[in-house]
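A.B. asks: A predicted structure for the sequence below; I have some questions about it.
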Amino acid sequence: MTESRAKAETSGSGYVTKGQGYDRDTTYITERITSSGEGANEWPVQPGRYRLIAARACPWANRAIIVRRLLGLEPVISLGMPGPTHDARSWTFDLDPGGVDPVLGYERLQQAYFARFHDYPRGITVPAMVDVPTGAVVTNDFAQMTLDFSTEWKQYHREGAPDLFPEHLRGEMEPVMKRIYTEINNGVYRCGFAGSQDAYDAAYERLFTALDWVDERLRTQRYLMGDSITEADVRLFTTLVRFDPVYHGHFKCNRQKLSEFGALWGYARDLFQTPGFGDTVDFVQIKRHYYIVHADVNPSQIVPQGPDLANWLSEHHREELGGRPFGAGTAPGPVAAGEEVPLGHGA
């Protein structure tokens, strides 16, 4: 790696070229787990065969954890959770006894990638689906992964699971989700890892233009696609919940805090207080990840004490807009044993 290029990794990876902007590496392992498992580069849906590796700190992995919980896939897809920090090599299972994932027997997620691809050359990213019998990674394509949870694993959804990717809305959802990804999910990273003032200024304008757009969209409807939660809401939420604790200061996204928006702040609290969302969020791990791992942005690696997060539990009044969070379905039950957010790590 040359001096003019620095690698910035969180759940995904990308590069900052000196004097320019941040480019995310979007080359993933695009194989899929499908109900038939018969197509090229497809693996068959089988209960108990796959393990989702997803760090709570990571927004892309948090997305997979939320969708798995909302759909009730815990009994058929196990969950392995690395700790909030990693080194240049890989995410590590330092939260597990002995620092070893109890199912895979690995100390590092890197081992699952190498079990499939010797000397895998790209970032070792979460979320990742791992084939338990072979210990080999199947896919790390986070965007497709959650859509497949909704469509390909449908026969294993819990009774009352919501339809997060309704067929009649897909044509409208896809451009909304694309804009959320390019301008907001990835937009905060373009600000935080900008390689020049001009690159930062452009990223900042793009980010807040998009945040103003969703704020306006949410003034008259409870969720992004109307009256019920969809995949689009999950994708936006994981960035919003990290905004004030991390992105506002650490990534210089500081025109205003999330808590200073109108509709967007109420919307974020509404989701946070909905089963399946806030009960997957670990603010301690989130802050430790960003402030410790990104030593180029935060050389001291000091993790800030604030902000006060109790306001996430304040009244939001979004129910006045009507709607049913789970559509014709129901809320998920209690968090699965062993998957609870540690006491004191939430709002």
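C.D. replies: Ah, there it is.
A.B. asks: C-alpha only now, for contacts and for neighbours.
C.D. replies: Noted.
A.B. asks: please enumerate the helices of the stretch 201-347 of the chain.
C.D. replies: Counting by DSSP state H, counting those that start in this stretch, one finds helices in the stretch 201-347 of the chain at the ranges 231-242, 248-250, 263-272, 283-288.
A.B. asks: another one to put next to it:
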Amino acid sequence: MYEQQPDGCRMSRNSDYGKRQFKRSPSHFTDRITRDGRDGWPVEPGRYRLVVSRACPWASRALVSRRLLGLEDALPVAVADPVQDDRSWRFTLDPGGKDPVLGIRYLFEAYDARETDYPGGVSVPAVVDVPTGKLVTNDYLRITLDLATEWRELHRPGAPDLYPEALRAEIDAVMDDIYRDLNNGVYRAGFATGQQEYEEAYTDVFRRLDAVTERLRDQRYLVGDTVTEADIRLFTTLVRFDAVYHGHFKCNRYKIAENEVLWGYLRDLYQTPGFGDTVDFDHIKRHYYTVHTGINPTGIVPAGPDLSGLTTPHHRERLGGRPFGDGIPPGPPPAGERIAPDGTAPARP
């Protein structure tokens, strides 16, 4: 179970991080939930449960997409404790330490229900079939694309088109570059076991940040004039950068707050309904600094940085574009999913 590194946010022994060469493996369970149910899993409101950690950038993509598209009722969410143990993501945030719908203490139980003695890691995001308790998919690259396309009939009125057909080739190309050098690159740097390995990853990270900076200098969004899947995938890495990747993963050429273009872009998205209201910095920081004991053996969680600047004016609207196009923003998050105004803890309903 512990030989493979994360594909989404995948479990490994906490002490192993930083001691084994980092290699992101492909998702093992790649069934899709589709309108026609061709893989045996048709789109049905309320049938599935999305299991996430708010700490995980890969799972956070699904949270942002779900909010923007208004799928909260159609696809209920289970939030795992950001500090997992060597067994799996766990549901210790819920009364009795069990997910109230699935009735399980650890996410690996849903994996075992699907495939006994599954040899890989247990990752989020994961979608579980509630009637059977079986894992459906942990394909973090596909889940959000299907939410944008296959779940369209359940989208809220005024929801944005996050994966417009006419722009898909460009979106895919942009996302591939960002994934390789940045989304995955920060992990390659942080979990590097040698100087050369680290410096190669570090170079990739900042080369891509520089390229994205130039792309966003004169346009508000990565592709087109509305938010798309590409922006979601960049956002979940950028919003963690200063709090985690700059120090913990040694990606310290500069902070996002020191890059005028990226800092404005990040603030723009953070203040857009559906983005910042899914971000929990308490979960993020406690997960990375507590779980990765191979990198941070003391388990001390930094008090900083000061992230209050995320809510200051960004002025990116001068570049044109509208986040939702002809649509409208989502309403407030459901009471049980609201994040406190300071972005550091879930507010209680």
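C.D. replies: Cool, the structure landed. Computed from a prediction, not measured in an experiment: that's the story for all the values here.
A.B. asks: re earlier: relative to residue 123 of the first structure, which of the helices of the stretch 201-347 of the first structure is closest?
C.D. replies: helix 283-288 (19.4 Å; CA to CA).
A.B. asks: onto which residues of the second structure does stretch 315-331 of the first structure map?
C.D. replies: Matched against the second structure by TM-score structural alignment, stretch 315-331 of the first structure falls on residues 313-329.
A.B. asks: tell me if I'm right that residue 153 of the first structure and residue 35 touch.
C.D. replies: Yes. Taking contact to mean CA atoms under 8 Å, the distance of 6.6 Å between residue 153 of the first structure and residue 35 places them in contact.
A.B. asks: map residue 140 of the first structure across to the second structure for me.
C.D. replies: Under TM-score structural alignment, residue 140 of the first structure pairs with residue 138 in the second structure.
A.B. asks: can you get me a residue count around residue 3 of the second structure?
C.D. replies: Taking other CA atoms under 10 Å as the criterion, the count of residues near residue 3 of the second structure is 12.
A.B. asks: to clarify, my last question referred to residue 232 of the second structure.
C.D. replies: Neighbouring residues of residue 232 of the second structure were enumerated by other CA under 10 Å; the total is 24.
A.B. asks: just the one 4 residues further on next, same as before
C.D. replies: The burial metric for residue 236 of the second structure, expressed as a neighbour count using other CA under 10 Å, is 24.
A.B. asks: if I pick it, what's in contact with it?
C.D. replies: By CA atoms under 8 Å, 6 or more residues apart in numbering, the contact set of residue 236 of the second structure is 57, 58, 60, 61.
A.B. asks: I figured the third one hits residue 52, correct?
C.D. replies: Yes. Between residue 60 of the second structure and residue 52 a contact is recorded at 7.3 Å, counting by CA under 8 Å.
A.B. asks: burial count for residue 18 of the first structure?
C.D. replies: 14.
A.B. asks: also the one 3 residues further on?
C.D. replies: Applying the criterion other CA under 10 Å, we find 23 residues in the vicinity of residue 21 of the first structure.
A.B. asks: same check on the one 3 residues further on?
C.D. replies: If you count neighbours by other CA under 10 Å, residue 24 of the first structure ends up with 17.
A.B. asks: excluding its backbone neighbours, what's nearest it?
C.D. replies: Spatial nearest neighbour of residue 24 of the first structure, chain neighbours left out: residue 14 (3.9 Å); criterion: CA to CA, 6 or more residues apart in numbering.
A.B. asks: and the match of stretch 315-331 of the first structure, which residues are buried?
C.D. replies: Buried positions in stretch 313-329 of the second structure, judged by neighbour count with 16 or more other CA atoms under 10 Å: 314, 316, 321, 322, 323, 324, 328, 329.
A.B. asks: again with stretch 147-157 of the first structure
C.D. replies: Going by neighbour count (16+ other CA under 10 Å), the buried part of stretch 147-157 of the first structure is 147, 148, 149, 150, 151, 152, 153, 156, 157.
A.B. asks: ok, these vs residue 179 of the first structure, which is closest?
C.D. replies: Within those, proximity to residue 179 of the first structure (CA to CA) peaks at residue 147, which comes in at 16.9 Å.
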